[in-house]
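Q: next come a sequence and a model predicted from it.
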Amino acid sequence: MARPSNHSSEFRSDAIALWRASADRRTFKDVAADLNVNPETLRTWARGSDSHPPSADASQDTETELARLRAENARLAKAEKEWQLARELLRQAAAYFTREMK
C-alpha cells in the first residue's frame, strides 16, 4: 500500500505542467531535481494524469470522428473490391489474348 503524498494536487499538476512544457529539453530527473522530488514520483504523477476520463466535448468529437472514419473505411473497402474485380477481368483478358496469339 502506498503512503499518502506530502504534496498537494495543485503542486503535482504544476509539476506535471512544468515537465510537459519543457519535455523536449529536460528529463524527469532534471525537473524533479528543481522541484526537490524523486524522479520516479514525478513520472508516476505524469502517467496518472494521462488516465483522467475525457470531457464530454472530447467524447462527442471522438464519436463524430469515429463515425466519419467508419464511413470512409466502408467506402474504401467497396473501392478495393471494385479494384480486385477490375484486376481479375484484366488478368482474364490478358490470358485470353495470350492464347489467341499462339
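A: Structure's in. What do you need?
Q: okay, CA-based contacts and neighbour counts for the rest of this
A: Fine.
Q: where do the helices of this structure begin and end?
A: For the chain, the helices defined by DSSP state H occupy 9-21, 28-35, 39-49, 56-101.
Q: now these in CSV, with mean neighbour count?
A: Below are these laid out as CSV (neighbours: other C-alpha atoms under 10 Å):
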stretch, mean neighbour count
helix 9-21, 15
helix 28-35, 16
helix 39-49, 15
helix 56-101, 11
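Q: which residues touch the closest residue to residue 29 other than its chain neighbours?
A: Counting by C-alpha to C-alpha, 6 or more residues apart in numbering, residue 39 is the residue found nearest to residue 29 once chain neighbours are left out, at 4.9 Å. Residue 39 makes contact with 28, 29, 31, 32, 33, according to C-alpha atoms under 8 Å, 6 or more residues apart in numbering.
Q: let's bring in a second one:
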Amino acid sequence: MPLHPRPGRGSPPTPDGETPAAELARLRARVAELEAAERKLNAERDILRAAAKYFAGETRW
C-alpha cells in the first residue's frame, strides 16, 4: 500500500478547501498562462536580436 495515495475521485479537499480536481484545473490554467508568456518573451527576444543585428551592421565608425 502506497504511503501517499494518489488524489482522485472522492479524495478529501485540500486544507484550503480546494478539491483535487479544482486544483488540477487551476494548475493547468496557470501552466497555459506561463507557456503563452514564454512564447511572447521568446518572440520579443528574437525581434530585439534581429534589430540589434540590423543596427550593428549599419554602424560604420
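A: Alright, I've got the coordinates. As the structure is a computational prediction, the values presented were derived from the model and not from experiment.
Q: adding distance to residue 64 of the first structure, write the contacts of residue 39 of the first structure out as TSV.
A: Formatted as TSV, the contacts of residue 39 of the first structure follow (distance: C-alpha to C-alpha, whole Å):
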residue	distance to residue 64 of the first structure
28	36
29	40
31	38
32	39
33	43
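Q: nearest to residue 63 of the first structure among those?
A: Comparing those against residue 63 of the first structure with C-alpha to C-alpha picks out residue 28 as the nearest, at 34.3 Å.
Q: name the nearest residue to the closest one, sequence neighbours excluded.
A: Nearest residue to residue 28 of the first structure, sequence neighbours excluded (C-alpha to C-alpha, 6+ apart): residue 39, at 5.5 Å.
Q: distance from stretch 52-61 of the second structure to the middle of the chain?
A: 35 Å (C-alpha atoms, centre = their mean, to the nearest Å).
Q: actually stretch 34-49 of the second structure, not the one I wrote
A: From the chain centre to the centre of stretch 34-49 of the second structure is a distance of 12 Å (C-alpha atoms, centre = their mean).
Q: just tell me the aligned range of it in the first structure.
A: The aligned range for stretch 34-49 of the second structure in the first structure is 76-91, by TM-score structural alignment.
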